[in-house]
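A.B. asks: missing the sequence, but the structure's below:
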């Protein structure tokens, strides 16, 4: 997931929530594999913090340790309570000002890669930033129990290690990236890597956070956005080029990913480019 802190200037930001103006005092929160775009209004300066999902789940586990039996409970809790893929947090200029020195120090600590001797300082800075930001996050109202059974013994959290992506997931992702306009099916992709469709979905979601067809949709949306910006081709023709024969369906998928229609997106980027040229 990403936390994008606006430090100066402003921009028009669009994602699943539609079009929103962001300025100093705003923080954009994006879940992994969430499409987004931005057009500066004059100029905009941001600092972005990237957080590994498993690291965040570990933090949730310890935050609510009394409620959970193991880390899987924390993962379910996280999925249920923090299910909004894109948010704009209006924390205000005063709170944003508090973040700036912490963000600067975090950035300086990350320039030369991980520094074990400075790990605790970086952790403390991150927690200070999250302490300001998290209260403004939108959570769902669903209540997830710890599923504690009468005979269940609480388990110690596992020592997580990063595992290499399954070769099948990498192969399928590469196939989709190489030819996103092809009319792929899960059955066809599964046969290529000798898995069942259900196994492929599980392996692919574990690797990329999305099912194969959702991943394909994301790539097509990205490609469509690039063509809308860089060409004057009609939307219907662009949709066909990226693999959607139905222009109306393409528009719905595009809007679902970026929060605006293809025509509105083109108008936004063309207006911004014209203003920059002027």
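C.D. replies: Cool, got the structure. Keep in mind it's a predicted model, so treat the numbers as computed, not measured.
A.B. asks: going by C-alpha atoms from here, please, whenever you check contacts or count neighbours.
C.D. replies: Fine.
A.B. asks: pull up the distance across stretch 9-20, start to finish.
C.D. replies: Its first and final residues considered, stretch 9-20 spans 14 Å by Cα to Cα, to the nearest Å.
A.B. asks: buried sites along it?
C.D. replies: Neighbour-count burial for stretch 9-20, counted by 16 or more other Cα atoms under 10 Å, picks out 10-19.
A.B. asks: now, which of those sits nearest residue 96?
C.D. replies: residue 10 (13.9 Å; Cα to Cα).
A.B. asks: before we move on, what SS does the closest one have?
C.D. replies: The three-state label given to residue 10 by DSSP: H, G, I helix; E, B strand; the rest coil is strand.
A.B. asks: would JSON lines of the buried residues of stretch 9-20 with distance to residue 84 be doable?
C.D. replies: Below are the buried residues of stretch 9-20 laid out as JSON lines (distance: Cα to Cα, whole Å):
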{"residue": "10", "distance to residue 84": "23"}
{"residue": "11", "distance to residue 84": "21"}
{"residue": "12", "distance to residue 84": "20"}
{"residue": "13", "distance to residue 84": "16"}
{"residue": "14", "distance to residue 84": "15"}
{"residue": "15", "distance to residue 84": "12"}
{"residue": "16", "distance to residue 84": "9"}
{"residue": "17", "distance to residue 84": "10"}
{"residue": "18", "distance to residue 84": "13"}
{"residue": "19", "distance to residue 84": "16"}
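A.B. asks: next one for the comparison:
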């Protein structure tokens, strides 16, 4: 099993579509060569060589390469990211809980595609390649300072291009709210009861779940389940179930000839209109449009 680190980088080439998938971390993706279409609740976005994609946690996304796409991705644990916000805005916040709340206000756009200028890109790529090499080496502890230095250099070049919201926050203004970042490790929730609840929803998405049924299955009260599930996953149990059903719908639309109506029933929805609305919300297109789009890629 790969050793967990809060900062890692990889370069890879993909020729086949993958997803929909959701991550419990922050990903910064640099497209090195080729192109791909990304789609989710942000709609459809074409990314090409030179594009940089900023992907926050709990965003459902699918990637469809056009022939092939080569990219480097820097992955940050949410706590690691929040810690950087804490020190950057230490004059404004009193603790990391404040920093977590401030981060959600500063970066409300969890999906962004940006293009940095050519000269900045030339500076980024060698640092990115070295970060990938060090990440693969497995010597995170020994090379921690150098890896952080490389990441900070990359982040500094990206910063002017990232869309943020101006927040004038002071200690007295901040509400001390615990959010998902405090419970996340290994890019997934560690709480056993949350993992169990998510597993049940993924294992039986077609079941007519009630909050009471799910809570009893993991030995929590309904209110406890709501709180701990949202804290770990950034979604309520039923928002998570909706995401699971959309992922499954997309799989059937890609890989079977079943009608949309049959797929809707198969994944657990009783209303086609509700299913279509949920699918469009997360994938940026209707089920029929998605099937035609994916058929066009073949």
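C.D. replies: Everything's here; your move. Just so we're clear, the structure is a prediction, and the values are computed from it rather than from any experiment.
A.B. asks: picking up where we left off before, what's the farthest-apart pair in the buried residues of stretch 9-20 of the first structure?
C.D. replies: Greatest spatial distance in those: 10 and 16, 19.2 Å, computed using Cα to Cα.
A.B. asks: quick one: map residue 28 of the first structure onto the second structure.
C.D. replies: For residue 28 of the first structure, the aligned position in the second structure is residue 53, judged by TM-score structural alignment.
A.B. asks: that match belongs to a strand?
C.D. replies: Yes: when classified by three-state DSSP, residue 53 of the second structure is found to be part of a strand.
A.B. asks: how near is it to residue 93 of the second structure?
C.D. replies: 28 Å.
A.B. asks: more neighbours: these two, which one.
C.D. replies: Neighbours per residue (other Cα atoms under 10 Å) separate residue 53 of the second structure from residue 93, with residue 93 holding more: 23 against 19.
A.B. asks: isn't there a helix covering that one?
C.D. replies: No: with three-state DSSP as the criterion, residue 93 of the second structure is coil rather than part of a helix.
A.B. asks: give me the nearest residue to it, chain neighbours excluded.
C.D. replies: Using Cα to Cα, 6 or more residues apart in numbering and skipping residues adjacent in sequence, the residue nearest residue 93 of the second structure is residue 171, 5.4 Å away.
A.B. asks: ok, residue 36 of the first structure next?
C.D. replies: For residue 36 of the first structure, ignoring the flanking residues on the chain, the nearest one in space by Cα to Cα, 6+ apart is residue 15 at 4.5 Å.
A.B. asks: return the residue of the second structure aligned against the one you found.
C.D. replies: Using TM-score structural alignment as the criterion, residue 15 of the first structure maps onto residue 40 of the second structure.
A.B. asks: hmm, that match is touching residue 278, no?
C.D. replies: No: applying Cα atoms under 8 Å as the test, residue 40 of the second structure and residue 278 come out as separate, 11.3 Å apart.
A.B. asks: just say helix, strand or coil for the counterpart of residue 294 of the second structure in the first structure.
C.D. replies: Using TM-score structural alignment, the partner of residue 294 of the second structure in the first structure is residue 269. Here residue 269 of the first structure is helix, with the state taken from three-state DSSP.
A.B. asks: what's around the closest residue in space to residue 269 of the first structure that isn't next to it in sequence, how many residues?
C.D. replies: Setting aside the residues directly before and after it, residue 269 of the first structure is nearest to residue 229 in space (Cα to Cα, 6+ apart), at 6.5 Å. Using other Cα under 10 Å, residue 229 of the first structure has 17 other residues around it.
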